[in-house]
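Asks: Got a predicted structure here, sequence first:
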Amino acid sequence: MDYETIEMQVSGGMAVVTLNRPDRRNALNSQMRAELLDVMRRLPDEVRVVVLTGAGEAFCSGQDLGDGQSLNAADFEGVLRDEYEPLLKAIYDCPVPTISAVNGAAAGAGANLALATDVVIAAESAVFLQAFTRIGLIPDAGGTYWLPRQVGFARAMGAALFGEPVGARQAAEWGMIWEAVADDVFDQHWRQRAQALAQGPTTAYAGVKTAIRASFDNDVDTQLALEAQLQGECGKSRDFREGVMAFLEKRPAAFEGR
């Protein structure tokens, strides 16, 4: 399918989805949200990792304030419910690992779009900004969910109330993102990271995602039972057998994935 606001390239099990409105700093309008949702729902079977990144200097500047919906307060609840929620859940529920390769500023809904993925890798020059209170709004697009879980109550509250930029290195130190990488090696680095996941055991990766997310709500007995169930599923996979054989034969594993 041809898209106007995004691009997708699939190679070697890796799908790279690029937000492609550089003249608007990749701001999210209704069309981009619809196209992103379509991509996430129609991933080819061979895809084993999904990367979100941005064209030009920014990752995503958030909601497009030039979009007519943005200025109609009566639409906010509907837009979040009908457009953002399905998109964020499609990213969150993706059966394969997801990465945000944050090449520049990630602001407002753009920051929280990045935080919805499993792993965030940012260029050192990138910043994350919960800019909502600057225009009289609260963090949305999952911001009030991701932030407290990633950085704790105090930092989440400060980031939301003050709306100050958080640099990539600080974000990594806080635990908001996985790592900050020097700009001159950023592109090469995230591609190597993504390719490593694309060549990995996807059944195990799906189990990791399920177990770690469930741990926030489970007591220890429930969590241990879930671990046993998921490990049982992994233990029946061909990738487990391949991993053991590769270990015994002292060679790299050739995982099949899903």
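Replies: Cool, got the structure. Keep in mind the model is a prediction, meaning the values are calculated, not measured. Numbering: from 1, shown residues only.
Asks: use CA for all of it now, contacts and neighbours both
Replies: Fine.
Asks: What about V244, how many residues nearby?
Replies: Neighbour count for V244, taken as other C-alpha atoms under 10 Å: 12.
Asks: G66 now?
Replies: The number of residues packed near G66 is 11, by other C-alpha under 10 Å.
Asks: try this one next to it:
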Amino acid sequence: MTTPILAERTDSVLKITFNRPDRLNALTTEMLTLASDAAGAAARDPRVRAVVLTGSGRAFSAGADLATGEDDHARHTATIDAANRLVRTLRDIPKPVLAAVNGPAVGLGCSLAVAADLTIARTSAYFLLAFTKVGLMPDGGATALLPAAIGRARTARMALLAERIPAPLAAEWGLIAQAVPDDEFDAETERLTARLAHGPTAAFAQTKRALNATALTHLDHALAIEREGQAALLSTDDFAEGVNAFREKGTPAFAGH
């Protein structure tokens, strides 16, 4: 059986890889929990000086897994809680986190990519808040992380219209640090990782702490509101319609309730 999360330490770098390539790294509660555990352990391990978050195969992550056939409310809210824990861990770990977005970052995958300290992406990758396509709202801290990066208007465009934002445009907006040509992506990831891993770790930690305190002051509040709103939306007819259309690869007919 394939391990859904790979956590591999090489010298002073911990690489966490979403590892369900056959499902475009669709995220489960187990995957999010394992990733949080790995990142949390890295925070306590003096040997680790930088963390890399990426995906296997052709996607970073397609977001939360909606194709399991299990639609119970408790399963979905457990996934939200696990996602919130991972976002908080990525922000709180006193070491730099690089998200190497190797392909599409969709839904919760987009939130996690933006939760890193530095985010780079292949030119062919894109970012998509797809939540409204299934009758849901953004979660994973997206309602705080994205406005801090690109402002309210662009966040609203992404969140309400569920438009794909190509990596070059995401870089132009400031959603990510850099879009890298596909054939240079691996080398650039290694270069940035080495720079972070051999840099002034304590200075990075204090810089990150200050940025959290100034640019992300409302993150905890956003996570709480997202959880409350998402929990309510999970019981709506529109969500049921959206998931059914997603599984049948059709277009949902939302009734507005």
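Replies: Structure received. Bear in mind the structure is a predicted one, so any value in this text is a computation, not a measurement.
Asks: TM-score them against each other, please.
Replies: Once superposed, the chains reach a TM-score of 0.79 (TM-score structural alignment, normalised by the length of the second structure), with 214 aligned residues with a C-alpha RMSD of 1.6 Å.
Asks: what's V96 of the first structure in contact with, if anything?
Replies: V96 of the first structure sits next to 47-50, 202, 205-206 when contact means C-alpha atoms under 8 Å, 6 or more residues apart in numbering.
Asks: State the distance from the closest residue to G110 of the first structure other than its chain neighbours to N112 of the first structure.
Replies: Closest residue to G110 of the first structure apart from its sequence neighbours, by C-alpha to C-alpha, 6 or more residues apart in numbering: G62 at 4.2 Å. For G62 of the first structure, the distance to N112 of the first structure (C-alpha to C-alpha, to the nearest Å) stands at 9 Å.
Asks: Would you map the strands across the stretch 101-250 of the first structure?
Replies: Using DSSP state E, counting those that start in this stretch, the strands found in the stretch 101-250 of the first structure span residues 106-107, 119-123, 127-129, 166-167, 179-181.
Asks: Identify the residues contacting the last one?
Replies: So that's strand 179-181 of the first structure. 120-124, 168-169, 172, 189.
Asks: okay if I get those residues as CSV plus distance to G12 of the first structure?
Replies: Listed next are these as CSV, based on distance: C-alpha to C-alpha, whole Å:
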residue, distance to G12 of the first structure
V120, 21
I121, 20
A122, 22
A123, 24
E124, 27
A168, 28
R169, 30
A172, 28
H189, 16
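Asks: and which of the residues you listed is nearest R134 of the first structure?
Replies: A168 (20.9 Å; C-alpha to C-alpha).
Asks: Helices along the stretch 1-150 of the second structure, start to end?
Replies: Ranges of helices in the stretch 1-150 of the second structure, per DSSP state H, counting those that start in this stretch, are 29-44, 73-92, 108-115, 142-150.
Asks: Looking at those helices, spot the one closest to S12 of the second structure.
Replies: helix 29-44 (9.8 Å).
Asks: relative orientation of the closest one and helix 73-92 in degrees?
Replies: If you take axes from the mean of the first three to the mean of the last three C-alpha atoms, to 10 degrees, helix 29-44 of the second structure sits at 20 degrees to helix 73-92.
Asks: Report the distance from helix 29-44 of the second structure to the chain centre.
Replies: Offset of helix 29-44 of the second structure from its chain centre (C-alpha atoms, centre = their mean, to the nearest Å): 14 Å.
Asks: Show residues contacting it.
Replies: Contacts for helix 29-44 of the second structure (C-alpha under 8 Å, 6+ apart): 4-5, 7, 14, 16, 18, 48, 51, 78-79, 82-83, 85-86, 89-90, 93-95.
Asks: Just the buried ones among those, please.
Replies: 4-5, 7, 14, 16, 18, 48, 51, 79, 82-83, 85-86, 89-90, 93-95 (16 or more other C-alpha atoms under 10 Å).
Asks: Quick check: closest non-adjacent residue to G141 of the second structure.
Replies: L223 (5.2 Å).
Asks: any idea what that neighbour aligns with in the first structure?
Replies: When the first structure is aligned by TM-score structural alignment, no residue sits opposite L223 of the second structure.
Asks: which ones are touching L223 of the second structure?
Replies: Contacts for L223 of the second structure (C-alpha under 8 Å, 6+ apart) come out as 84, 139-141.
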